[in-house]
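Q: Have a look; sequence and predicted model below, questions after that.
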Amino acid sequence: MYASAIFGFFLLVLVIIMLYRVYSLDKVERDNRVTVKKFLEDYEALKPSRYSYADVKRITSQFKDKLGQGGYGTVYKGKLSDEVFVAVKILNNSQGNGEEFINEVAIMGTIHHVNIVRLIGFCADRFKRALIYEYLPNESLEKFIFSRAIKNYLLSWKKLQEIAIGIAKGIEYLHQGCDQRILHFDIKPHNILLDHNFNPKISDFGLAKLCSKEQSAVSMTVIRGTMGYIAPEVLSRNFGNVSYKSDVYSFGMLLLEMVGGRKNIDVSVESSSQVYFLEWIYNHLDIGEELHIRIEEERDVEIVKKLAIVGLSCIQWCPMDRPSMNIVVQMLEGGDKLTMPPNPFASTVSTKTNLSKPRRVFQ
């Protein structure tokens, strides 16, 4: 009887162990199913959805709240639900051959980065085309760096540095983080949007171009970009091949505009001041003089100097002399003292003469 009791006890323990293992395996399987389901839901949510034009009118409340207007279309504020706001760009039928629409959907629908605007959906309903993006309440960087007379729009130099680093990381992702390299060709303050925490997000991929990472140059039949931000080689092949370094040039111009608080081409100021403004920045730094630009704290001086030096490095006329965005990020984040780059404003004659002299070449 004693032996049968021991046997019964071991049998009970064995049954309990087996039941526990079955329960554990079942729980793992249930957890796996939940994980897969969540992944599929998230994946589906990340893919841009297609909307009808009737949906677009409903989302925008019959185009009630206009946010802005540009050459390619008009942007309205919309609402997908009580908590999800969006920005809806209605594309002009008269502009282009649909290339911007195709670029935006094809490129933005496949990339995801914290510093790139998310494309939520699109509309292609007969002749009506629209793009639906996440809504960013602080609008564009342009408002904050060209409106310094308005006190509420002022951003600290620390915040401007963080914004510059975020933009640089976004461009670096486009150049190196995707299956194919993406050249934006229209980096400028207007196309940098800011979320509620002033985190920057690159927008407007209508002029973007795809190429392989091994491709050292891209062919172009038309000039892409906005005057004042277009790299010299995009305008004339005499300055070199068009490549990802063209985006670096545009980013450099953006940085210098952040430093100066004004456009690099500004029709509202006297021509003599306009032409020499960026060169004025270079000359002051070159001879060790301070840039007497809105400084509120002692540490601001070093931030301004860093942004200016990185910007000047990025706008070198020869593409080979510009750093890659990977190096730009390191320069902006690093604590090391940066050295002055060559003068990018030297005359064409002196530039040609200096081609034979040793120079720093960035890869």
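A: Nice, I can see it. Numbers count the residues shown, from 1 in each chain.
Q: Every contact and neighbour count from this point should use C-alpha atoms.
A: Noted.
Q: And stretch 188-199, what's buried?
A: Within stretch 188-199, the residues that count as buried by 16 or more other C-alpha atoms under 10 Å are 188-195, 198-199.
Q: Can you name every helix or strand that the lengthiest helix in the chain contacts?
A: Selection of the longest helix in the chain by residue count, based on DSSP state H, yields helix 2-46. Contact analysis of helix 2-46 by 3 or more C-alpha pairs under 8 Å, 6 or more residues apart in numbering; DSSP states H and E lists no helix or strand as a packing neighbour.
Q: Would you map the helices across the chain?
A: Using DSSP H, the helices of the chain run over 2-46, 53-59, 99-103, 141-145, 157-172, 232-235, 245-260, 271-286, 300-314, 325-333, 348-354.
Q: also this one, for the comparison:
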Amino acid sequence: MASVFLFVFLFLSHLVFLYSAVGEVIYPPGCPPFVCGTVGMIRFPFADDTSPECGLLILHDCGDPRQMKTPKIKLERNGTLLSYDVETISQANIIQFKDPQLQSVLDSNRCESLKNWPLPSPRSPFISFHLVSRNLNLFKCDRTLNIPPPTGFNRTNCSNYDIYYSPPHYNLTLAPPKCPIIQLPWNWQYKGNDLFRLLSAKISLEVRVTEDCRECHSEGGQCKTDNKGESYCTKGTKGNNRSRVVLMIALVTSFAGIGVLMVIICYFLGLLSFTKTIFLWKKQTLTYQSVEAFIKNHGPLGIRRYSYLDIKKMTNTFKYKLGQGGYGGVYKGKLKDGRFVAVKVLKESKGNGEEFLNEVASISRTSHVNIVTLMGFCFEYSKRALIYEFMPNGSLEKFIYKDFSTNVDRQLAWETSYKIAVCIARGLEYLHRGCNTRILHFDIKPHNILLDENFCPKISDFGLAKICSREESIISMVGARGTIGYIAPELFCRNFGGVSHKSDVYSYGMMILEMIGGRKNIDVSVDRTSEIYFPHWIYKRLELDKELGLQGLINKEDEESARKMIIVSLWCIQTDPSNRPSMSKVVDMLEGSLDFLQMPPKPFLSSPPRTPVDSSTATILL
């Protein structure tokens, strides 16, 4: 055993040696936040034109903060550099600016001038833009075609053609045929029918910086590209050739010490037999190869890959646990630039890393304000982790159920609940229609809906998701997947219909009903048998035109929002998938008038018997 202690001593000595070598590196000072005109305090990736080295997006005309000028930003559109008036920049790096050319067109009230305006693009290769604001869909129809206005569309007469327009979530099957589509920013605050007031010149974009560039800046460096277009980070150092040699020697000897130390420990303690070692090595190698092959075949995912040592550092060795699930634990972490993240550490997969690949493959394809952002991942044989943006308010379930919401202050106001329901619907609509490929989530439930500091919901946990083509309406699947209490009937029995995006619609409906009732849909603790199954109980109250009997309804607006949520969710949980609306239609119904909503048929599934089993939290992973 003396040899073991000797190598431990040598190993620790090398680590100290390594630390001293690395410690010689000194980076340039960072750039502090500053006030820019009417925008207020800004920070990286934005910078003032007086200090362009401090950022990637340069603001002009910041001036004296007391003058409260409107800053401008120059962006490219169709190869031309244009200037835009910046109105706001949020802490989440969402920038809102006004397009002066588009504003001039809207001020002229001339429909002949309406055309598609492509989004501007950043000049920096380290920046990407993601649209946050929503567009209104216009259809420019030649009048000689005599096309009647589709149901739900408005019309504006122009000189030689008509323009038909509808809410952003229009039904494609109802769109006027043979009419070119024009998409322009929507002024959602205006509720009238004037076309030019429905349109807006304001555009909101989420600014995303590559993780490597963000880390480079946090260390005092600048992101650059060479003649070949390859990116690199420029940093100031105080070291010399001697320090590099010292660092290399420390690295080599440290790794050699680790290897010898592990062999001696395994030999003396007898932890692994030779046969078991070979078996584990082969198993991990096959899994490792399958995941590595996926990453290689699918090209850059736009997210950073971390080592397991990085994961331990950012979580302070898993000090603060945020939650636990069947997949593993979630821990609070912190990146080098100071941003907080949620780190989901996965248990060892039963198969060849299917669940891990599933989540990385599906969520890396998304970019939506109501979908949680995957910021990185770790894969080192059996060590797997996913790094997400941190959501301060946690999951939605904390604000729904009585066992969570013991504090009255944690119960959501009806206005907030309604906005959350609409935003989740938009996120699901994006997964079903907005991506290049259709993504079916298959595990929509309150636990998988996360809330940011402003209670903006984001759909998370794509471990059970399935990616399919847009044209694929019915998909094949072996066994059910999801959580009991939210799984659509067709996932259990194909006699109810085929599995499709309508399965997510069912889960959404069941979840919204739980938000409405503030309880599980199946609750055996209630006094009367008729109240065990909440969907039937609330349906009966609507059917008999009774008071809803829900807590927190304080005005007419709350009552209307609650009724819309109830009717829409009851449509969503129809047993026959063909009777359920699409998520696009769900958004239309929620944002439309209550007067136009029809009462759905009564859900076919009956109330379950009174048993003490609460199966709504059991998860099926097949």
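A: Received the coordinates, thanks. Computed from a predicted model, the values in this text were never measured in an experiment.
Q: what's the closest of the helices of structure 1 to Asp82 of structure 1?
A: Distances from Asp82 of structure 1 to each of these were compared using C-alpha to C-alpha; the shortest belongs to helix 53-59, at 11.1 Å.
Q: Return the residue of structure 1 aligned against Met391 of structure 2.
A: Counting by TM-score structural alignment, Met391 of structure 2 corresponds to Leu136 in structure 1.
Q: can you list contacts of stretch 370-386 of structure 2?
A: Defining contact as C-alpha atoms under 8 Å, 6 or more residues apart in numbering, one finds that stretch 370-386 of structure 2 is touched by 211, 284-285, 287-288, 303-308, 311, 343-348, 356, 360, 363-364, 367, 387-389, 423-424, 426-427, 450, 456-460.
Q: Counting neighbours, which of those end up buried?
A: In terms of neighbour count (16+ other C-alpha under 10 Å), the buried residues within these are 211, 287-288, 303, 305-306, 308, 311, 343-347, 356, 360, 363-364, 367, 387-389, 423-424, 426-427, 450, 456-460.
Q: Distance of the aligned residue in structure 2 for Asp204 of structure 1 relative to Gly259 of structure 2?
A: When structure 2 is aligned by TM-score structural alignment, the residue opposite Asp204 of structure 1 is Asp461. Spatial separation of Asp461 of structure 2 from Gly259 of structure 2 under the definition C-alpha to C-alpha, to the nearest Å is 37 Å.
Q: Closest to Ile223 of structure 1 out of the buried residues of stretch 188-199 of structure 1?
A: Sorting those by how near they are to Ile223 of structure 1, with C-alpha to C-alpha, puts Lys188 at the top with 15.9 Å.
Q: pretty sure the closest one contacts Leu254?
A: Yes: counting by C-alpha atoms under 8 Å, a contact exists between Lys188 of structure 1 and Leu254, whose distance comes to 5.8 Å.
Q: what is in contact with the two at once?
A: Common neighbours of Lys188 of structure 1 and Leu254 are listed as Tyr229 (criterion: C-alpha under 8 Å, 6+ apart).
Q: hang on, the earlier thing: contacts only, for the match of Met391 of structure 2.
A: Contacts were defined as C-alpha under 8 Å, 6+ apart; by that measure Leu136 of structure 1 touches 87, 193-196.
Q: Any chance of the helices of structure 1 in a markdown table with distance to Gly121 of structure 1 as columns?
A: Compiled in a markdown table, the helices of structure 1 are given as follows (distance: least, C-alpha to C-alpha, whole Å):
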| stretch | distance to Gly121 of structure 1 |
| --- | --- |
| helix 2-46 | 10 |
| helix 53-59 | 10 |
| helix 99-103 | 12 |
| helix 141-145 | 24 |
| helix 157-172 | 21 |
| helix 232-235 | 32 |
| helix 245-260 | 26 |
| helix 271-286 | 40 |
| helix 300-314 | 34 |
| helix 325-333 | 29 |
| helix 348-354 | 47 |
